[in-house]
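> Need the 3D shape of this:
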Amino acid sequence: MIWRCLTIKELPINEEIRDREVRLLSQTGEQLGIVSAREAQIMANEANVDLVKISPNAKPPVCKIMDYGKFKYEQSRKEKESRKKQKTVTVKEIRLRPSIEENDLNTKAKQAIKFLTKGDKVKVELRFRGREMGHKDAGLVVVKKFLDIVKEVGTPTRHPKFEGNRLVVTLDPKK
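Model prediction:
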């Protein structure tokens, strides 16, 4: 017989409850007192519903007489509703180079403006290679130009920051 067959989300029901005494709640939520698990199971069977352990860490554990299938269905509906109300913010990434031409920079900026108007965050990353590492100030000028182009729709969360051989700044959409 397997006693530890529970997952974290699943509540023990009916015969899975192995405690001697439980604090019993009725279907309406009123307390019926502390009874043995067998008596609670008999009461649940008479009502033609399930006995569910809702608080296993309490002393004694709290069990409720309820229709478990209906309970799980309502829980899944509540989760769906909460997921509908959530807005997932995605981070789009735009890569630049220190030697980028003006038209290419404008094209990347237009793309960033499109992302920001959709409500996404934009991570701008300027990568340095080889000898370019000696001219970090040129990369900073390119990033400042980029930020000037997109300043109407996005605001930087912080100043551009060097992370190894990259210059990184994150833009949030303006509300």
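> contacts and neighbour counts: CA atoms only from here.
Fine.
> and the helix or strand containing residue 33, what other elements does it pack with?
Element membership for residue 33, per DSSP states H and E: strand 31-36. In terms of contacts (3 or more Cα pairs under 8 Å, 6 or more residues apart in numbering; DSSP states H and E), strand 31-36 is packed against strand 21-25.
> what's the strand it packs on in contact with?
The contact list for strand 21-25 (Cα atoms under 8 Å, 6 or more residues apart in numbering) reads 31-37, 40, 60-65.
> how about the residue nearest the centre of the chain, secondary structure?
Per Cα atoms, centre = their mean, the C-alpha nearest to the average position across the chain is that of residue 88, at 8.3 Å. Following DSSP: H, G, I helix; E, B strand; the rest coil, we place residue 88 in the coil state.
> do residue 52 as well
strand.
> Would you confirm that it contacts residue 66?
Yes. Using Cα atoms under 8 Å, residue 52 is in contact with residue 66, at 7.0 Å.
> Those two - which one has more neighbours?
Neighbour comparison, residue 52 and residue 66: the larger count goes to residue 52, with 26 against 20 (by other Cα atoms under 10 Å).
> any idea how far residue 72 is from the more buried one?
11 Å (Cα to Cα, to the nearest Å).
> got the contact list for the helix or strand where residue 126 lies?
According to DSSP H and E, residue 126 maps onto strand 121-127. With contact meaning Cα under 8 Å, 6+ apart, strand 121-127 is reached by 89-98, 112, 115-116, 139, 143, 165-173.
> And the helices in this structure, which stretches?
Taking DSSP state H, the helices of the chain run over residues 37-46, 68-85, 102-118, 136-149.
> Another sequence for comparison is provided below:
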Amino acid sequence: MRVVDEDGKQLGIMRTREALMLAQERGLDLVEIAPTANPPVCRIIDYGKFQYEAKKKAAEAKKKQVVINVKEVKFRPGTDEHDYSFKMKHAREWLEDGDKVKASIWFRGREITHRELGEKLLQRLEQDLADVGEVEARPRMEGNQMFLVFAPKRHKTSKADKSAQQKQGAAEGEGATSIS
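A predicted model of the protein is given here:
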């Protein structure tokens, strides 16, 4: 097998026992890196440290990921004004936080014959949320449900950025005094 030391220097091709003894002399481990290579490649490293660093890199990569959740608001064709505004405000908050919103209208029984009521409700919601979100999927029917998917607008600042800007503006306002 081909052996590489902890610094990345090639030690050449040697037998498994020789490589193991060399690793033990240095107080390190012999780890097979490329088993399918001809000859197989092994590396002399501290395996615990290797695992720790790999885990740390994976955690750092995961930290930088942006996770977008899809949250849902459910309506009925006869949804009252207060219920509509309450659900619309929640959808607005979710879009401002960077989540996608799925607005669905459930039709039960004979309500399915009045699809235009659902379409009007979704059009109204689309107009009310136009400043914070954009339609990702147009309204469509699936069984007894009509739905519309909103995605947050890209150029909008995040909620954390807004709060930081507000704090900065408040701090600047405190320092100013007026003389009359």
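> Please work out the TM-score for the two chains.
Scored against TM-score structural alignment, normalised by the length of the first structure, the superposed chains reach a TM-score of 0.84; 154 aligned residues with a Cα RMSD of 1.2 Å.
> re the thing from before, give me the stretch of the second structure that the strand holding residue 126 of the first structure matches.
Counting by TM-score structural alignment, strand 121-127 of the first structure pairs with residues 100-106 of the second structure.
> Identify the residue range in the first structure corresponding to the strand ranked longest in the second structure.
In the second structure, assigned by DSSP state E, the strand with the most residues is strand 133-142. Aligned using TM-score structural alignment, strand 133-142 of the second structure spans residues 154-163 in the first structure.
> Count the neighbours of the counterpart of residue 103 of the first structure in the second structure for me.
Counting by TM-score structural alignment, residue 103 of the first structure corresponds to residue 82 in the second structure. Neighbour count of residue 82 of the second structure, defined by other Cα under 10 Å: 9.
> Residue 137 of the second structure too?
Residues within reach of residue 137 of the second structure, counting by other Cα under 10 Å, total 12.
> List the contacts of residue 143 of the first structure.
Neighbour list for residue 143 of the first structure: 126, 160 [criterion: Cα under 8 Å, 6+ apart].
> Quick one: map residue 46 of the second structure onto the first structure.
Per TM-score structural alignment, residue 46 of the second structure is aligned with residue 67.
> Test my guess that that match contacts residue 45.
No. Counting by Cα under 8 Å, residue 67 of the first structure stays clear of residue 45, with 11.0 Å between them.
> And stretch 17-36 of the second structure, what's buried?
19, 22-23, 28-31 (16 or more other Cα atoms under 10 Å).
> And the furthest pair within the residues you listed?
Farthest-apart pair in the buried residues of stretch 17-36 of the second structure is 22 and 31; separation 12.5 Å (Cα to Cα).
> So for those two, which residues contact both of them?
By Cα under 8 Å, 6+ apart, no residue touches both residue 22 of the second structure and residue 31.
> quick one, what contacts the match of residue 103 of the first structure?
With contact set as Cα under 8 Å, 6+ apart, residue 82 of the second structure has no partners.
> returning to what we had before: quick one, which of the contacts of strand 121-127 of the first structure are buried?
91-92, 96-98, 112, 115-116, 139, 143, 166-173.
> Next step: these restricted to strands.
Those of these lying in strands (DSSP E): 91-92, 96, 166-173.
> Looking at those residues, which is nearest residue 128 of the first structure?
Checking those against residue 128 of the first structure by Cα to Cα gives residue 166 as the nearest, at 6.0 Å.
> ok, so what distance separates the closest residue to the closest one other than its chain neighbours from residue 109 of the first structure?
Take residue 166 of the first structure and drop its neighbours on the chain: the residue closest to it by Cα to Cα, 6 or more residues apart in numbering is residue 127, 4.5 Å away. Separation of residue 127 of the first structure from residue 109 of the first structure (Cα to Cα): 16 Å.
> Over to residue 93 of the first structure?
In terms of Cα to Cα, residue 93 of the first structure sits 12 Å off from residue 109 of the first structure.
> what residue of the second structure takes the place of residue 89 of the first structure?
Aligned counterpart of residue 89 of the first structure in the second structure: residue 68 (TM-score structural alignment).
> can I assume its match is in contact with residue 99?
Yes. Assessed by Cα under 8 Å, residue 68 of the second structure is found in contact with residue 99 at 5.3 Å.
> hey, what's in contact with both of those two?
Residues touching both residue 68 of the second structure and residue 99 (Cα under 8 Å, 6+ apart): none.
> how about stretch 112-126 of the second structure: buried residues?
Applying 16+ other Cα under 10 Å to stretch 112-126 of the second structure flags 112, 115, 117-119, 121-122, 125-126 as buried.
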